[in-house]
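S.K.: with the sequence up front, the predicted model follows.
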Amino acid sequence: MKLHVIIISLLLALISAREAVPVESYILTLESQPLSIEKTLTDLQNVVKSAGGKITHEYSLIKGFSMEVPKTTAKSILKHLEMVASRARCKLNLEPDQEIHANSVHGL
């Protein structure tokens, strides 16, 4: 009985530790569309996933997706994404994902 409690406690601790990794959120969109847009998007998503990141949303109206990447490797992941896009002869836009308020008043 006590062994089960210890094992469950360890598993919960491991899950909590995994979720505690700080991440940065970005939106990636393709400005110019390469000939094989779907392959390019798949290649870009694979870069994120293989580096420990997560695709959080795929956009259908515009070609792109949002992602979360580990904060410690974010810069190298973003550079790798730019290299993949360059090889596909397309320009991509990368920007931090953040809240935007349409009715906010600045300076008050």
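M.R.: Now that the structure is in, tell me what you want to look at.

S.K.: CA atoms for contacts and neighbours, from now on please.
M.R.: OK.

S.K.: tell me the secondary structure at the most centrally placed residue in the chain.
M.R.: In the chain, the centroid-proximal residue (CA atoms, centre = their mean) is residue 67; its distance is 2.1 Å. Under the three-state scheme (DSSP: H, G, I helix; E, B strand; the rest coil), residue 67 adopts strand.

S.K.: then this one, side by side with the first:
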Amino acid sequence: MTKSFIVTLKDHVPDVDVASIKDSVSKMGGEITHEFSLIKGFTVKLPESMHIDSIKSKHSDAIANIEEDKEVSIKK
């Protein structure tokens, strides 16, 4: 089973660092499922056994935010 996360990067992050983060995701057995064009960021799928915190701590200077990608609804 996998979990999906939205990874948002800081605006100043150079492309070489973006590539390094993507490489870390791949090495953890994860997969980039979508890249955003308006902001620096992407969605990733990771095996549930892997913790997104390891990517967050390794690349903390480049990552603005990581949150679980899940359906959002409005209840009336």
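M.R.: Structure's in. What do you need? Only a predicted model underlies this, so the values are computations on that prediction, with no experimental measurement involved.

S.K.: give me the TM-score for these two chains.
M.R.: Overall, the chain-to-chain superposition scores 0.83 on the TM-score scale (TM-score structural alignment, normalised by the length of structure 2); 76 aligned residues with a CA RMSD of 1.7 Å.

S.K.: now the helices: where do they sit in structure 1?
M.R.: Using DSSP state H, the helices of structure 1 run over 2-19, 37-50, 74-87.

S.K.: residue in structure 1 paired with residue 56 of structure 2?
M.R.: Matched by TM-score structural alignment, residue 56 of structure 2 corresponds to residue 82 in structure 1.

S.K.: can you report how many residues neighbour its match?
M.R.: 18 (other CA atoms under 10 Å).

S.K.: from residue 71 of structure 1, how far out is it?
M.R.: To residue 71 of structure 1, residue 82 of structure 1 is 17 Å away according to CA to CA, to the nearest Å.

S.K.: kindly report the same for residue 43 of structure 1.
M.R.: 21 Å.

S.K.: how about residue 87 of structure 1?
M.R.: 25 Å.

S.K.: who's more crowded, these two?
M.R.: residue 71 (14 against 11).

S.K.: go ahead and confirm that one touches residue 22.
M.R.: Yes. If you go by CA atoms under 8 Å, residue 71 of structure 1 and residue 22 touch, sitting 5.6 Å apart.

S.K.: what do we get in structure 2 for residue 49 of structure 1?
M.R.: In structure 2, residue 49 of structure 1 lands on residue 26 (TM-score structural alignment).
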